[in-house]
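*Asks:* Got a predicted structure here, sequence first:
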Amino acid sequence: MGITSRVDQDKNLVTIIVDGRFDFAQHKAFRDAYKDKDPNSTRFLVDLSGASYLDSSALGMLLLLREFAGGNPSRVTIGGCADDVRRVLKIANFGKLFTLD
């Protein structure tokens, strides 16, 4: 459970994998997954396929990642969402801020 990441150098893609609860307890691990990457050339994929829950602090962490990546919706993709997680993201209008896959 927690946050893990994979880096694909060929695609300049960092995949951040969330497993279990995505809440404030994951803040440091989530930030550590991207803080040392070049925000100008890297794309990010947040894989929420293993996320069972997310709260408002998780939404805030996603916004911080978006800001780090320059605010471009195509630079951060959120994917693998279960129906409940997708519903929360849609209610928060994250479809306008991120690419939802």
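*Replies:* Received, thanks.

*Asks:* CA only for contacts and neighbour counts going forward, please
*Replies:* Noted.

*Asks:* right, and residue 68 touches residue 39 too?
*Replies:* Yes: using CA atoms under 8 Å, residue 68 is in contact with residue 39, at 6.3 Å.

*Asks:* List of residues touching the helix or strand residue 31 falls within?
*Replies:* Per DSSP states H and E: residue 31 is located in helix 27-32. Taking contacts as CA atoms under 8 Å, 6 or more residues apart in numbering, the residues outside helix 27-32 that touch it are 2, 3, 4, 16, 58, 61, 65.

*Asks:* Regarding the second one, what is its secondary structure?
*Replies:* Reduced to three states with DSSP: H, G, I helix; E, B strand; the rest coil, the structure at residue 3 is strand.

*Asks:* Spit out the contact partners of it.
*Replies:* Counted by CA under 8 Å, 6+ apart, residue 3 has contacts 16, 17, 18, 19, 26, 29, 30, 33.

*Asks:* what's the nearest residue to the last one if we skip its chain neighbours?
*Replies:* When you say that, I think you mean residue 33. Distances taken as CA to CA, 6 or more residues apart in numbering place residue 5 nearest to residue 33, at 5.9 Å, with adjacent residues excluded.

*Asks:* Second structure follows, compare the two:
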Amino acid sequence: MVESLFDKKTECLTIKVKGRFDYSCHKTFKDAFTKIGSVKSYEVDLADVTYLDSSALGMLLLLRDHAGGENAAIRLVNVNGAVVDILKIANFHRLFYITE
């Protein structure tokens, strides 16, 4: 399940993923960041993620490309131990700011 909240004051889009972060989330995850106009920064809240697979990694890369590639301001927040291990194995700690 994917929920999003846009803060007009800070122009930050928060995308919260709950449960399994896999291909079943693709449409709602992509819609969350493509349907909002002017966004300065993104926060992906992974606190409630119980499973993450390669399609989720691909979705994070799509978000990064959409947000400006190397210049993107994206934070992966509230990442639990198992998920942070997967992100580090995939070298995503080099592409995203990650906080546990």
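*Replies:* On my side now, so go ahead. Computed from a predicted model, the values in this text were never measured in an experiment.

*Asks:* one step back: could you count how many residues lie near the residue nearest to residue 33 of structure 1?
*Replies:* Per other CA atoms under 10 Å, the neighbour tally for residue 5 of structure 1 reads 17.

*Asks:* go on, residue 83 of structure 1?
*Replies:* Counted with other CA under 10 Å, residue 83 of structure 1 comes out at 9.

*Asks:* got it, and the one 10 residues further on?
*Replies:* For residue 93 of structure 1, the count of nearby residues is 11 (other CA under 10 Å).

*Asks:* and what of residue 50 of structure 1?
*Replies:* Residue crowding around residue 50 of structure 1 was assessed by other CA under 10 Å; the count is 17.

*Asks:* Confirm it sits in a strand?
*Replies:* Yes: assignment of residue 50 of structure 1 by three-state DSSP places it within a strand.

*Asks:* All the strands of structure 2, residue numbers only.
*Replies:* 2-7, 12-21, 41-52, 74-77, 97-98 (DSSP state E).

*Asks:* Can I get those strands in TSV including distance to residue 84 of structure 2?
*Replies:* Formatted as TSV, the strands of structure 2 follow (distance: least, CA to CA, whole Å):
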stretch	distance to residue 84 of structure 2
strand 2-7	19
strand 12-21	13
strand 41-52	10
strand 74-77	10
strand 97-98	8
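
*Asks:* on that earlier part again, quick one: the residue nearest to residue 33 of structure 1 from residue 84 of structure 1, how far?
*Replies:* Relative to residue 84 of structure 1, residue 5 of structure 1 is positioned 23 Å away (CA to CA, to the nearest Å).

*Asks:* Onto which residues of structure 2 does the longest helix anywhere in structure 1 map?
*Replies:* Counting residues, the longest helix found in structure 1 (DSSP state H) is helix 56-68. Counting by TM-score structural alignment, helix 56-68 of structure 1 pairs with residues 54-66 of structure 2.

*Asks:* Give me the mean deviation of that stretch from structure 1.
*Replies:* On superposition with structure 1, the mean distance recorded for stretch 54-66 of structure 2 (mean CA distance after the TM-score superposition for structure 1) is 0.1 Å.

*Asks:* Would you mark the buried spots in that stretch?
*Replies:* Within stretch 54-66 of structure 2, the residues scored as buried using 16 or more other CA atoms under 10 Å are 56, 57, 59, 60, 61, 63, 64.
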